[in-house]
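Peer 1: A structural model of the following input is requested.
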Amino acid sequence: MKHISILSLYDATLTSIDSSHQLFTRVNDFIKYQGKPPFYQVEIVGLTKNMKLGDGHYTIRVDKTIDQVNKTDVIVLPLLCGDFPKAIAKNKKYADWLIGHYHNNVEIVCLCVGSFFLASTGLLNNKQCAVHWAAKNEFQAMFPAIKIIDDTIITDEKGIYTCGGGYSYLNLILYILEKHLGREISILASKMFEIDIERKSQNPFAIFIGQKRHNDELVLKAQEFIESNPTATFSVPEVCEQFSVGRRTFERRFKKCTSNSIAEYMQRVKVEFAKKHLETGQKTVNEIIYETGYNDIDAFRKVFKKFTDLSPVDYRKKYSN
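Peer 2: Predicted coordinates for the structure are as follows:
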């Protein structure tokens, strides 16, 4: 039997705690129907017996406090909300306990932006971390040494599992079930809870938000210029000429500040422009592509799929009003 400790972190969402508890607990019922003993012992663990969540709107009574947990096999870090630096400070008392258990071969399952707290402990150093696309820039600014993965949903590295994207933590739990109990149980849980087990990428859901938390005024002006002209057909040399800077040096500065080359940034702005028109407009797909400034329809389709994992046609089917 594996013991699971779901941490009741300050500023955690109640839904991520409860749904984790529900999934792992219900799996015991699935196994029971197969005539097998329960596999998980699931407990909610906190600093005190009664933990307040959601700015005090909810109170959760935990099964144990952390000092009462002598041994566990899996620690689940729930999704956090609000101000991440404040949430990290509030949960600091969990850090040594978490680090100690990890070094005692305990698995850590981190749900979405619970990764901000996990990163603050140092346990993600020199590891990959999946981060919600909307939190990527803030995470990168706070933890520049951690390698962010923002295209796939799940990472699995040295006993630490992370996931990016709001409710994609449900897919991470299915992934853990498969590792512990096999594909059959994971598929059964997927069917019972109606979770899309094949969801692998954040890209179809992501909205491009340019990284602007830097102090390079010229790069900021270039970003604003590109974003203000999504249908323009200017080249990278023309952007550099617009600001009277040498291409090689400025491209290096731009990439350092934004994590995108100038060409990639222009592509992503055009893709966002196309996505909005595909979602709401009545124009044909080809008309929208031409409006972005592309004359080569196949070339744009390749760029669009690179950033969304969908063709423009499939994107319209998925998101049009």
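Peer 1: from now on I want contacts and neighbour counts done on CA atoms only, so please keep to that.
Peer 2: OK.
Peer 1: compute the number of surrounding residues for Cys129.
Peer 2: The number of residues packed around Cys129, counting by other CA atoms under 10 Å, is 28.
Peer 1: wait, doesn't it sit right on Ile146?
Peer 2: Yes. Taking CA atoms under 8 Å as the contact criterion, Cys129 and Ile146 are neighbours in contact, 7.1 Å apart.
Peer 1: common neighbours of those two, please.
Peer 2: With CA atoms under 8 Å, 6 or more residues apart in numbering applied, the contact sets of Cys129 and Ile146 do not overlap.
Peer 1: any chance you could map the helices in the stretch 101-250 of the chain?
Peer 2: Using DSSP state H, counting those that start in this stretch, the helices assigned to the stretch 101-250 of the chain run over residues 115-120, 136-142, 169-181, 183-193, 217-227, 236-242, 247-258.
Peer 1: export these as CSV, with columns for mean neighbour count.
Peer 2: Compiled in CSV, the helices of the stretch 101-250 of the chain are given as follows (neighbours: other CA atoms under 10 Å):
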stretch, mean neighbour count
helix 115-120, 22
helix 136-142, 17
helix 169-181, 19
helix 183-193, 16
helix 217-227, 16
helix 236-242, 14
helix 247-258, 16
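Peer 1: okay, the ones you listed in TSV with distance to Glu279 next?
Peer 2: Shown next, in TSV, are those (distance: least, CA to CA, whole Å):
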stretch	distance to Glu279
helix 115-120	31
helix 136-142	24
helix 169-181	26
helix 183-193	29
helix 217-227	19
helix 236-242	29
helix 247-258	27
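Peer 1: for the comparison step, fold the sequence that follows:
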Amino acid sequence: MKHISILVPDEAVLGTIADTRYMFTTLNEFLEADGKSPMFRVQLVGLGGEVRLNQGLFSIHPDVLIGDVSQTDLIVIPPLSGNLKATLERNKAFLPWIIDHYHQGAEVASLCIGSFMLAATGLLNGRECSSHWASAAEFRAMFPEVDLIDGRIITEEQGLYSSGGATSYWNLLLHLVEKMTDRELAIRIAKLFALEIDRKTQSPFVMFNGQKKHEDEPIKKAQEFIECNLTERISVDDLASRFAIGRRHFDRRFKKATNNTPAEYIQRVKIEAAKKWLENSHKNVNEVMYEVGYNDTKSFRTVFKKITGLSPIDYRNKYNKEAVVA
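Peer 2: Take a look at the predicted model:
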């Protein structure tokens, strides 16, 4: 029997704890209905006998404390809320416990911004990780030695798993179900919970908001210039010249400050604007393309799909209310 340890940290997101427990206990019910023995022993693991969440609105009573768990096969870290640095400090007693059990053979899965707790163990240093797209800048600032992969729904490396933003944790749970059981059971679970199996990217849901929490004022002004001149064809050479910075030095400073190259930033700002037009206007794809400064249809479609994972027409059909009704 596989032992599943679902952590209950202070300031955890309650629904993810309940959903994870529900998925694995439902698997046991499926197996028993098929005349088989249950596969999973699922326990909520905490630092104390009661964990209060959502400013005391809810409380959870863990099944066991960390000192009571001598062996486990899978540790699940739920998303955290509030000030992440302060939350990690309050939950730091979990970190050596996670490290010890990982080295004893347990696998570890972080859901959404539970990635911050997994990264705080140091186990992800030099490895890939997924997290919520909205927390990417904060994650990179706190954990520069971790390779955060933008847009990825699931990352898996040497028994360490992580998921992208918000409800994409269901896809990681499905992935774990398939690894620990088989494809048939994973499909049955996906159908029961009405989940899209094998979803790979959170790119269509990303809202790009350029990183401006830095002190490089000329780069901030360059960002603002890009954002205020969407219809213009802006070259990186022109930007460097406008702000009196050598091209190579400008590239380095821009990348360091924003986590994007200047060319990437220009593309992402333009595509974010295009997304808004496609979501909320009557304009067709070509009209939107011109609104954001592209003149070549193939180039626009290529960049749009690279960033969002969808073609412009597919994006419009998915998110524009009138297109959906039509």
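Peer 1: report the TM-score for the pair.
Peer 2: Comparison of the two superposed chains (TM-score structural alignment, normalised by the length of the first structure) gives a TM-score of 0.98, and 321 aligned residues with a CA RMSD of 1.0 Å.
Peer 1: circling back to that earlier point, closest one to Thr152 of the first structure among the helices of the stretch 101-250 of the first structure?
Peer 2: Thr152 of the first structure lies closest, by CA to CA, to one member of these: helix 169-181, at 11.4 Å.
Peer 1: residues in contact with that closest one: which ones?
Peer 2: Outside helix 169-181 of the first structure, the residues within contact range by CA under 8 Å, 6+ apart are 20, 23, 111-112, 154, 161-163, 183-187, 189-190, 195-197, 199.
Peer 1: if we use 7 Å, what do you get?
Peer 2: Leu111, Cys112, Ile154, Cys163, Ile185, Ser186, Ile197 (CA atoms under 7 Å, 6 or more residues apart in numbering).
Peer 1: any idea how far Pro85 of the first structure is from Ile146 of the first structure?
Peer 2: Distance, Pro85 of the first structure to Ile146 of the first structure, by CA to CA, to the nearest Å: 17 Å.
Peer 1: who has more neighbours, these two?
Peer 2: Ile146 (17 against 12).
Peer 1: give the contact list for the more buried one.
Peer 2: Listed by CA under 7 Å, 6+ apart, the contact set of Ile146 of the first structure reads Leu124, Asn125, Asn126, Lys127, Gln128.
Peer 1: if we go to 10 Å?
Peer 2: Ala119, Gly122, Leu124, Asn125, Asn126, Lys127, Gln128, Cys129, Phe139, Gln140 (CA atoms under 10 Å, 6 or more residues apart in numbering).
Peer 1: correct me if wrong: Glu251 of the first structure contacts Ala263.
Peer 2: Yes. Counting by CA atoms under 10 Å, a contact exists between Glu251 of the first structure and Ala263, whose distance comes to 9.3 Å.
Peer 1: identify the contacts common to the two.
Peer 2: Any residue near both Glu251 of the first structure and Ala263 by CA under 10 Å, 6+ apart counts here, and that gives Val236.
Peer 1: check contacts around the residue lying closest to Gly210 of the second structure once chain neighbours are set aside.
Peer 2: Spatial nearest neighbour of Gly210 of the second structure, chain neighbours left out: Thr258 (7.0 Å); criterion: CA to CA, 6 or more residues apart in numbering. Thr258 of the second structure is in contact with Ala137, Gly210, Gln211, Lys212, Lys213, His214, Asp216, Ile219, Lys220, Gln223, Tyr265, counting by CA under 10 Å, 6+ apart.
Peer 1: for Glu279 of the second structure, state which of these is nearest.
Peer 2: Within these, distances to Glu279 of the second structure taken as CA to CA reach their minimum at Gly210, with 20.0 Å.
Peer 1: and the strands in the second structure?
Peer 2: With DSSP state E applied, the second structure shows strands at 2-7, 40-46, 51-53, 58-60, 64-65, 74-77, 107-110, 128-129, 147-148, 154-157, 160-163, listed in chain order.
Peer 1: of these, flag the one that's most buried.
Peer 2: Scoring the strands of the second structure by mean neighbour count under mean count of other CA atoms under 10 Å gives strand 160-163 as the most buried, with a mean of 26.
Peer 1: mean deviation (superposed) between that one and the first structure, please.
Peer 2: For strand 160-163 of the second structure, the mean distance to aligned residues of the first structure following superposition is 0.6 Å (mean CA distance after the TM-score superposition for the first structure).
Peer 1: where in the first structure does that strand fall?
Peer 2: Structural correspondence for strand 160-163 of the second structure: residues 160-163 of the first structure, per TM-score structural alignment.
Peer 1: wait, what's in contact with Asn125 of the second structure?
Peer 2: Under the criterion of CA under 10 Å, 6+ apart, the contact list for Asn125 of the second structure reads Ala119, Phe143, Pro144, Glu145, Val146, Asp147.
Peer 1: before we move on, what about Val74 of the first structure?
Peer 2: Contacts for Val74 of the first structure were tallied using CA under 10 Å, 6+ apart; they are 2-6, 40, 42, 101-102, 105-109, 159-160.
Peer 1: quick one on the thing from earlier: which position in the first structure pairs with the residue nearest to Gly210 of the second structure?
Peer 2: Superposed on the first structure with TM-score structural alignment, Thr258 of the second structure falls opposite Thr258.
Peer 1: any idea how far Gly182 of the first structure is from that match?
Peer 2: Applying CA to CA, one obtains 41 Å for the distance of Thr258 of the first structure from Gly182 of the first structure.
Peer 1: of the strands of the second structure, give the one that comes closest to Ile271 of the second structure.
Peer 2: strand 147-148 (21.6 Å).
Peer 1: look at the spatially closest residue to Asn28 of the first structure that is not a sequence neighbour and say how many residues are nearby.
Peer 2: Closest residue to Asn28 of the first structure apart from its sequence neighbours, by CA to CA, 6+ apart: Pro38 at 4.8 Å. Pro38 of the first structure is surrounded by 16 other residues when neighbours are defined as other CA under 10 Å.
Peer 1: Gly293 of the second structure too?
Peer 2: Applying other CA under 10 Å, we find 17 residues neighbouring Gly293 of the second structure.
Peer 1: distance to Val285 of the second structure added to the strands of the second structure, as JSON lines?
Peer 2: Rendered in JSON lines, the data for the strands of the second structure read as follows (distance: least, CA to CA, whole Å):
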{"stretch": "strand 2-7", "distance to Val285 of the second structure": "46"}
{"stretch": "strand 40-46", "distance to Val285 of the second structure": "50"}
{"stretch": "strand 51-53", "distance to Val285 of the second structure": "46"}
{"stretch": "strand 58-60", "distance to Val285 of the second structure": "47"}
{"stretch": "strand 64-65", "distance to Val285 of the second structure": "56"}
{"stretch": "strand 74-77", "distance to Val285 of the second structure": "42"}
{"stretch": "strand 107-110", "distance to Val285 of the second structure": "38"}
{"stretch": "strand 128-129", "distance to Val285 of the second structure": "34"}
{"stretch": "strand 147-148", "distance to Val285 of the second structure": "32"}
{"stretch": "strand 154-157", "distance to Val285 of the second structure": "31"}
{"stretch": "strand 160-163", "distance to Val285 of the second structure": "32"}
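Peer 1: no further questions, thank you.
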